[in-house]
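*Asks:* this one's structure only:
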């Protein structure tokens, strides 16, 4: 990755009509699905079938069976969003490791869409959280035994999407209604298709592990640099995964701001390129496994704006036995999950004085 970045200027796309503004909410819900909401308007025929054929979907409900938290019939939805590190194919270089056939969930978020679909709560789950992983069945029918005291992202490494969902449901006692995943390569291409994202860093960032070097100031990051930013941990704060999560949450706001300014809906070729890239990048649960389903899903979130999204990190403390691991704060976490289960706002007391990572303010979120 280039160590240099060029000072950027915000795009000057025309302000879109009110209907288009409402689509910003889904883009804010998670950076991993930022391109999906622009699928509207691509038309039918060849374009539709081309995009439809790009989408990979998994029958997670079939794999997990009926031993799951009950669906809550209050109009809310829970979406598990993962950024994956497959260490294979196009991701080998981006992941910074050898192609050993392993796979990890590098980023995990529970996006809770509240009743009425006008606000959302986003809870980042630290990948280094020590958890008890339940027995699970993957989407190929393989069974994986339970394990105690393992990292959260080992669930994905062990049994893929289905085991990741099973583990998150076990931790939260929330029913995961939908699953969305994007890999390193897809994320990088999405940012490049958007023309980069402008961020302002309040201090220098230098992390050889994520191949990112930025001086303090304003930069327009291309896809490779943006990927480095959301993955860096040793170049900011206390070097923990919690600091990286703070950067990711700040980047979401910068990404939303960029999408507002690009005006992709006024450029048909850019719209198609972005939709093509987005549908190739994502893996979904089977209920979202078509262009029509994704468009309907996006339409249901169109009234959510960045101002009514609440983003937090699951309450944790550092593991005294290993400073590179964190442990859930059970009582605080229960406040979070109970609030979401009952479709209420997350109380401030849930995250007060919890481990944070000391990276807040490194990026100006605007």
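*Replies:* The structure has been received and is ready for your questions. Small disclaimer: the values here were computed from a predicted structure and weren't measured. Numbering: from 1, shown residues only.
*Asks:* from here on, just use CA atoms for contacts and neighbour counts.
*Replies:* Will do.
*Asks:* the nearest residue to residue 213 once chain neighbours are set aside - how many residues pack around it?
*Replies:* Among residues not flanking residue 213 along the chain, residue 206 sits closest, at 4.4 Å (C-alpha to C-alpha, 6 or more residues apart in numbering). By other C-alpha atoms under 10 Å, the residues close to residue 206 number 18.
*Asks:* now the element after the one helix or strand residue 206 maps to, going C-ward?
*Replies:* For residue 206, the enclosing helix or strand under DSSP states H and E is strand 205-207. The element immediately downstream of strand 205-207 (helix or strand, assigned by DSSP H and E) is strand 212-214.
*Asks:* following that next one, which helix or strand shows up next?
*Replies:* Assigned by DSSP H and E, the successor of strand 212-214 is strand 217-221.
*Asks:* elements contacting that next one?
*Replies:* strand 197-201 (3 or more C-alpha pairs under 8 Å, 6 or more residues apart in numbering; DSSP states H and E).
*Asks:* quick one: contacts of the strand it packs on?
*Replies:* Residues from elsewhere that reach strand 197-201, judged by C-alpha atoms under 8 Å, 6 or more residues apart in numbering: 8-10, 191, 214-222, 226, 251, 254-255, 258, 362-365.
*Asks:* of the residues you listed, buried ones?
*Replies:* 191, 214-215, 218-222, 226, 251, 254-255, 258, 362-365 (16 or more other C-alpha atoms under 10 Å).
*Asks:* how near is the most far-flung residue of the chain relative to its centre to residue 62?
*Replies:* No residue in the chain sits farther from the centre than residue 45, which is 30.8 Å out by C-alpha atoms, centre = their mean. Per C-alpha to C-alpha, to the nearest Å, residue 45 is found 31 Å from residue 62.
*Asks:* then residue 275?
*Replies:* 28 Å.
*Asks:* the more surrounded of the two?
*Replies:* Between residue 275 and residue 62, counted using other C-alpha under 10 Å, residue 275 has the larger neighbour count: 25 against 14.
*Asks:* report the secondary structure state of that one.
*Replies:* Assigned by DSSP: H, G, I helix; E, B strand; the rest coil, the conformation of residue 275 is helix.
*Asks:* how about the nearest residue to it, chain neighbours excluded?
*Replies:* Of all residues not flanking residue 275 in the chain, residue 39 sits nearest, at 5.5 Å (C-alpha to C-alpha, 6+ apart).
*Asks:* and here's the other structure:
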């Protein structure tokens, strides 16, 4: 990109330098600084800013051509600007693409799901939870339908009691298989995926001019080639890759400790991307946009610059202080004499998954509880219909087979609701249970909410009154655990370590 001509006067009497200075002052406005995209869409934000200059169409074509996409079918297709929370799976593979990466990873690997982060964005876009999923988690991989190069479909059989990381690459599995595996484990539907390899860490860290990290003590690791002094360092390229790959230098030298290091690195890169040093430097922004779009492989639902720009705008609304990093709660695999793999911690994980499904922020749990209670009181304020007068159709949009029928049986036999009807499976799976009702059915909705233990967020009032014998519609979601079990989010956050993207910590 050619530099500006010095001293050239415009018709308004200002020099090019004056116009550039004015533009920089505009870019530094607090409102704009708050709306910056995160690590995996930083390049998209850069495109938005750079494309304001001449040659925008050429830049659009260039960046759009950089993207690789994979059609994962119905594994994820939600609109990024639609209502409701967003769940985006970030996959880092061990595929050895790119110059200088021949010595890394599993030789000949098609790329396994080596690093995995489920990024949950709240419905109001004020907060997010980034949950790391250990690659050595023993789990079940469900059957997976994949698209073949000739357009045909192939069903890859599922596997029992295997490592999570082989949900990608093994036997031809694509990222859609990893998305389905996440749903199998957590009960959370994954809307989109973004996948990067080793090269992305090197190119993105270099494009932003380096990422600041902190070490509690000096490290010299012959395996990853990480060689850094104690204290703060700025790393990029090979050093950045060595930092996120090392697992013999910190904590118990396990993959779980490496996850903490990767979370620290990502948090630091987010802070660097939204710093004035990056956002006011056109050359750096161009390099970042080019590197990010080249690094990304995404699902076809977000496989264009326009769609990624929409996603960047959604993610850019989140303040970094409200981004929490956590690791899926796990325990050592009891089936192994000397455990090298892990299994889901049944108590703590259930609590965390429930919080994410109910869209409760880990950073503002108390505030969310108070707001939810206030909303609950407002929605449920008023008369209750008698159980015999409650008319409801029940659909199953969750994962428990026969849930709609079981719920109708429970409502009729134990709650005295004879006008409840089993409508079998819903048109699509949903994460959270909903109750749709008309304004003149509010008393029925309140009564059913009391019986089911529905949170205020589950109640969806329509705009027109019901006519005749029209029934309310109760659609059970992934948060449904069984007839008679209250459908509410947990009152408190699980007792698990968490970190903030807004705060730097020294690796120990």
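*Replies:* Thanks, I have the structure now. Nothing here was measured: the structure is a model prediction, and the numbers come from that model.
*Asks:* returning to what we had before: wait, what's in contact with the equivalent of the residue nearest to residue 213 of the first structure over in the second structure?
*Replies:* In the second structure, residue 206 of the first structure lines up with residue 220, judged by TM-score structural alignment. Contacts for residue 220 of the second structure (C-alpha under 8 Å, 6+ apart) come out as 226, 227, 228, 249.
*Asks:* pick out whichever of the residues you listed sits closest to residue 366 of the second structure.
*Replies:* Nearest to residue 366 of the second structure out of the contacts of residue 220 of the second structure is residue 249 (C-alpha to C-alpha; 36.6 Å).
*Asks:* just want the angle from the helix or strand harbouring residue 260 of the first structure to strand 197-201.
*Replies:* Following DSSP H and E, one finds residue 260 of the first structure within helix 241-262. On the basis of axes from the mean of the first three to the mean of the last three C-alpha atoms, to 10 degrees, helix 241-262 of the first structure is oriented at 130 degrees to strand 197-201.
*Asks:* once aligned to the second structure, how far is helix 241-262 of the first structure on average?
*Replies:* For helix 241-262 of the first structure, the mean distance to aligned residues of the second structure following superposition is 1.9 Å (mean C-alpha distance after the TM-score superposition for the first structure).
*Asks:* which helices and strands sit right next to that helix?
*Replies:* helix 24-29, strand 197-201, helix 223-231, strand 309-313, strand 363-364.
*Asks:* please identify the deepest-packed of these.
*Replies:* Mean neighbour count (mean count of other C-alpha atoms under 10 Å) peaks for helix 24-29 among those, with a mean of 27.
*Asks:* re earlier: in TSV: the helices and strands packed on helix 241-262 of the first structure, plus distance to residue 303 of the first structure.
*Replies:* Formatted as TSV, these follow (distance: least, C-alpha to C-alpha, whole Å):
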stretch	distance to residue 303 of the first structure
helix 24-29	7
strand 197-201	23
helix 223-231	27
strand 309-313	11
strand 363-364	25
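*Asks:* for residue 107 of the first structure, which of these is the nearest?
*Replies:* Using C-alpha to C-alpha, the nearest of those to residue 107 of the first structure is helix 223-231, at 8.7 Å.
*Asks:* so which elements touch the closest one?
*Replies:* On the basis of 3+ C-alpha pairs under 8 Å, 6+ apart, helix 223-231 of the first structure makes packing contacts with helix 184-193, strand 212-214, helix 241-262.
*Asks:* what span of the second structure is that helix aligned with?
*Replies:* Taking TM-score structural alignment, helix 223-231 of the first structure hits residues 237-245 over in the second structure.
*Asks:* put the buried members of the contacts of residue 220 of the second structure into a PyMOL selection.
*Replies:* Per 16+ other C-alpha under 10 Å, the buried members of these correspond to this PyMOL selection:
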select buried, resi 226+228+249
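*Asks:* how about TSV for the contacts of residue 220 of the second structure, with distance to residue 361 of the second structure added?
*Replies:* What follows is the contacts of residue 220 of the second structure, written out as TSV (distance: C-alpha to C-alpha, whole Å):
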residue	distance to residue 361 of the second structure
226	35
227	37
228	35
249	32
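*Asks:* let me know the closest of the contacts of residue 220 of the second structure to residue 144 of the second structure.
*Replies:* The nearest one, if we look at the contacts of residue 220 of the second structure relative to residue 144 of the second structure and count by C-alpha to C-alpha, is residue 249, at 37.1 Å.
*Asks:* which residues touch that closest one?
*Replies:* 219, 220, 221.
*Asks:* the last one is in contact with residue 250, isn't it?
*Replies:* Same thing as residue 221 of the second structure. No - the pair residue 221 of the second structure / residue 250 is not scored as a contact, 10.3 Å apart, by C-alpha atoms under 8 Å.
*Asks:* that older thread, so what's the residue mapped onto the residue farthest from the centre of the first structure from the second structure closest to, chain neighbours aside?
*Replies:* Correspondence of residue 45 of the first structure to the second structure, assessed by TM-score structural alignment: residue 57. Of all residues not flanking residue 57 of the second structure in the chain, residue 51 sits nearest, at 7.7 Å (C-alpha to C-alpha, 6+ apart).
*Asks:* now residue 34 of the first structure
*Replies:* The spatially closest residue to residue 34 of the first structure, leaving aside those adjacent along the chain, is residue 27, at 4.4 Å (C-alpha to C-alpha, 6+ apart).
*Asks:* again, but for residue 316 of the first structure
*Replies:* Residue 316 of the first structure sits nearest to residue 328 (C-alpha to C-alpha, 6+ apart), 4.3 Å away.
*Asks:* I'd say the one you found and residue 129 touch.
*Replies:* Yes - using C-alpha under 8 Å, residue 328 of the first structure is in contact with residue 129, at 6.9 Å.
*Asks:* quick one, which of those two is more surrounded?
*Replies:* For residue 328 of the first structure versus residue 129, the count of surrounding residues by other C-alpha under 10 Å is larger for residue 129: 23 against 20.
*Asks:* who touches that one in this structure?
*Replies:* Per C-alpha under 8 Å, 6+ apart, neighbours of residue 129 of the first structure: 150, 151, 152, 316, 325, 326, 327, 328.
*Asks:* the residues you listed in strands, which ones?
*Replies:* The strands, defined by DSSP state E, take in 150, 151, 316, 325, 326, 327, 328 from the contacts of residue 129 of the first structure.
*Asks:* closest one of the residues you listed to residue 281 of the first structure?
*Replies:* Set against residue 281 of the first structure, the nearest of these by C-alpha to C-alpha is residue 151 (25.4 Å).
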